[in-house]
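Peer 1: okay, here's the prediction I keep looking at, along with the sequence it came from:
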Amino acid sequence: MTGGGRATRTAHEALPPAMREAVDDFADHLARVRNRSAHTVRAYVADLVSLLDHGMRMGCSQPSELDLTVLRSWLAKQRTLGAARTSLARRAAAARTFSAWAHRAGVLPSDVAAPLSSPRAHRDLPTVLRADQAAALVEAAGNGVAPTRRDDPTEPTDATRDDPGDTADSRDDPVRLRDRVLLELLYGTGVRVSEACGLDVADVDHSRRVVRVLGKGGRERSVPYGVPAQRAIDDWLRSGRPAVAVPGSGDALLLGARGGRLNPTTARRIVAGYAESLGLPRVSPHGLRHSAATHLLEGGADLRAVQELLGHSSLGSTQIYTHVSVERLRAAYRQAHPRA
């Protein structure tokens, strides 16, 4: 079985052989054929193991014995256990994906999950910084702001993971130069934190000022960045990266203090640390992505262009930012208009 936590692996091992084989084949299909991310594969595998375990408790010994009754019973149990609507929606999607694949592969006699409905996931409007707040955060490392130390004593450490609090007072400190590039890229391009950490040096096209990003599903896109980000990248490549690079650094653009590729978890702590030092609302790299998209739309950018920049496969994923803009306009109206 690919990935999964200890509980998932234990439940997987308790399944009958035919069910275990179906799980493994499905995981292989997701990773190799559908090119899904490791995170998605782990989530879907965990959901499938849970579903098959539930089916086994209802008397199923083969994947072919699953039916709509078992699927609905499984989702109902998840609901009684307190699963959020977003979790239920994802689990229903995992069941439908497995059912469609299993039917094509001859594991199921029919696509039993095709009529399965799921609760519409509630989508909270994302937290968005004001433009001046985003600018202050992005410029923090270059302005000599020290990030609040955000160590997690429960998180294992290794030779490739750096300490975001391990920065010097000098603005030329390599880690501080790295932080400046990270913040500029996250807000200046709107890329996901995993995409930023996955960038290689060769992915930066200095002449055209674009970065080549490998997004979800292995989809590649080119995203422009501005002059401030270019200056930050130049300073990092000239004075920062050579100071921390080690033989094992490879081609990674962003490095940890010990020379390994920057870890997304560490990147999240860096962003949160600077935001806390500045007294800003609690924000994550994804919050900077939200802010970039909202500010683009408020500045008159076309929705389709923003969709392309963010790497959304569906325009519906991008449209949530139009709602954010409307809510901000409504809030300003209520605060300022005498007839509000």
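Peer 2: Perfect, thanks for sending it. Predicted model, so just to flag it, every value in this text is computed and none were measured.

Peer 1: every contact and neighbour count from this point should use C-alpha atoms.
Peer 2: Noted.

Peer 1: what are the boundaries of the helices in the stretch 51-200 of the chain?
Peer 2: Along the stretch 51-200 of the chain, counting by DSSP state H, counting those that start in this stretch, helices occupy 68-80, 85-104, 131-138, 174-189, 193-197.

Peer 1: same list, the ones you listed, but as TSV with mean neighbour count please.
Peer 2: Listed next are the helices of the stretch 51-200 of the chain as TSV, based on neighbours: other C-alpha atoms under 10 Å:
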stretch	mean neighbour count
helix 68-80	16
helix 85-104	19
helix 131-138	19
helix 174-189	26
helix 193-197	20
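
Peer 1: for those, which one sits closest to W236?
Peer 2: helix 174-189 (5.5 Å; C-alpha to C-alpha).

Peer 1: which neighbouring elements make contact with the closest one?
Peer 2: Applying 3 or more C-alpha pairs under 8 Å, 6 or more residues apart in numbering; DSSP states H and E, one finds that helix 174-189 contacts helix 131-138, helix 193-197, helix 227-235, helix 241-244, helix 264-277, helix 285-298.

Peer 1: take the one below as the second:
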Amino acid sequence: MTTEPARVRSLRPGIGLAAAIDAYLHTVTSSNTRRGYRAALDALVAEFGPDTDVALLDPDRVDVWFRDRWGAVSAPTFNARLAALRSACRYWREQTWLVGDPLTRIRPRTIPADRSRAMTRAEVTALLDGNADLRERVLWHMLYETAARAEELLELDVADLDTANRCARVRRKGGTVDVVAWQTGTARLLPRMLAGRRTGPVFLTDRRAKPHVAVADIDPDTGRARLSYRRAAELFDDHTTALAGGPYTLHQLRHSRLTHAAEDGTSTPMLMTLSGHTSVRSLAKYARPSKDALLNWQAATDPAARRRR
């Protein structure tokens, strides 16, 4: 007597790839981000078929397909496509449509260090004026306006804020307590995000904290936990993938603010206070004028142009 091998039953019905992609893209609020992500997701459908159950995506086959499809592109494009697929897979796992990680064999490519890492003013404006969720808009405005490190701002508690004077106490790298100050962009958005909260972390997750989270990292009113750097970086990467020149990193907002301040003629002591650096050498790599500033300076100081005027 022969018996058939046991079959593992899914806890819920499977979902086809096309339907799963549509469901995921409906959660992406930014039209630019949706457009960028669709390039990767449509290619996935073209390869595996619209009715393929997402739970059956095989890591070996996905790895071969991805490298054949984008193996020859630049590192930023390779990473952008990978980021789009990873974001979708995270969502599918949250819906329990997917258990494993079909992208487990693919790693982002290393992007060589770039001396022009600062975002242009136009790129910063496009980012900050975009349609991201309120929490992200507050964090990104504050990162740019204060030139603080992301870790420093994510560790803020509501009690650290002085909203009347647009500043807050932070703990700098090395443990030094310092003050950071922001401008109108943050001042307009921050009260809306806090919604009257007077305790707990400033930046919170969307869900209630898990049992192992420290009490100091939980908002006592909502039960939500402090937003982690890893999650904040993922959201920023996801949002900026489709932007011109993207994706960007959270650190680039700090870098850009210091670069733009240096271009505006800000004194070295003020730049050091803004950045929290204690040595000019550490500041130098951030206060380097951008390529656009160099081109504008060359045009403004061109003797021939002066004679024409």
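Peer 2: Sure thing, it's come through. Please read all numbers here as calculations on a predicted model, not as lab measurements.

Peer 1: TM-score, when you put one on top of the other?
Peer 2: Here the TM-score for the pair of chains, by TM-score structural alignment, normalised by the length of structure 2, is 0.51; 177 aligned residues with a C-alpha RMSD of 2.9 Å.

Peer 1: export the helices of the stretch 51-200 of structure 1 to TSV and tack on distance to V145 of structure 1?
Peer 2: Formatted as TSV, those follow (distance: least, C-alpha to C-alpha, whole Å):
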stretch	distance to V145 of structure 1
helix 68-80	46
helix 85-104	37
helix 131-138	9
helix 174-189	9
helix 193-197	21
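
Peer 1: among those, which comes closest to L278 of structure 1?
Peer 2: helix 131-138 (7.4 Å).

Peer 1: with structure 2 overlaid, how far apart is that closest one on average?
Peer 2: Once fitted to structure 2, helix 131-138 of structure 1 is off its aligned match by 1.2 Å on average (mean C-alpha distance after the TM-score superposition for structure 1).

Peer 1: tell me, that helix lands on which residues of structure 2?
Peer 2: Counting by TM-score structural alignment, helix 131-138 of structure 1 falls onto residues 121-128 of structure 2.

Peer 1: and that stretch, how far out from the chain middle?
Peer 2: Between the centre of stretch 121-128 of structure 2 and the centre of its chain there are 14 Å (C-alpha atoms, centre = their mean, to the nearest Å).

Peer 1: do you know how far the counterpart of S222 of structure 1 in structure 2 is from R169 of structure 2?
Peer 2: Counting by TM-score structural alignment, S222 of structure 1 lines up with V179 in structure 2. The gap separating V179 of structure 2 from R169 of structure 2 is 5 Å, by C-alpha to C-alpha, to the nearest Å.

Peer 1: let me see the ranges of the helices in the stretch 201-309 of structure 2.
Peer 2: Under DSSP H, counting those that start in this stretch, the stretch 201-309 of structure 2 gives helices at 229-240, 250-263, 268-275, 280-284, 291-300, 303-308.

Peer 1: between those helices, which one is closest to D42 of structure 2.
Peer 2: When the helices of the stretch 201-309 of structure 2 are compared (using C-alpha to C-alpha), the closest one is helix 229-240, at 16.9 Å.

Peer 1: what's in contact with that closest one?
Peer 2: Contacts to helix 229-240 of structure 2, defined as C-alpha atoms under 8 Å, 6 or more residues apart in numbering, come from residues 30, 33, 83-84, 87, 127, 132, 136, 150-151, 154, 246-250.

Peer 1: could you redo the last one with a cut-off of 10 Å?
Peer 2: The contact list for helix 229-240 of structure 2 (C-alpha atoms under 10 Å, 6 or more residues apart in numbering) reads 28-34, 36-37, 79-80, 83-84, 86-87, 127, 130-132, 135-136, 139-140, 150-155, 203, 205, 246-251.

Peer 1: tell me roughly how far it lies from structure 1 on average.
Peer 2: Mean for helix 229-240 of structure 2 is 1.4 Å (mean C-alpha distance after the TM-score superposition for structure 1).

Peer 1: against structure 1, where does that helix fall?
Peer 2: So helix 229-240 of structure 2 sits over residues 264-275 in structure 1, by TM-score structural alignment.

Peer 1: off-centre distance for that stretch?
Peer 2: Using C-alpha atoms, centre = their mean, the offset of stretch 264-275 of structure 1 from its chain centre is 14 Å.

Peer 1: again, but for stretch 177-191 of structure 1
Peer 2: Relative to the centre of its chain, stretch 177-191 of structure 1 is centred 16 Å away, using C-alpha atoms, centre = their mean.
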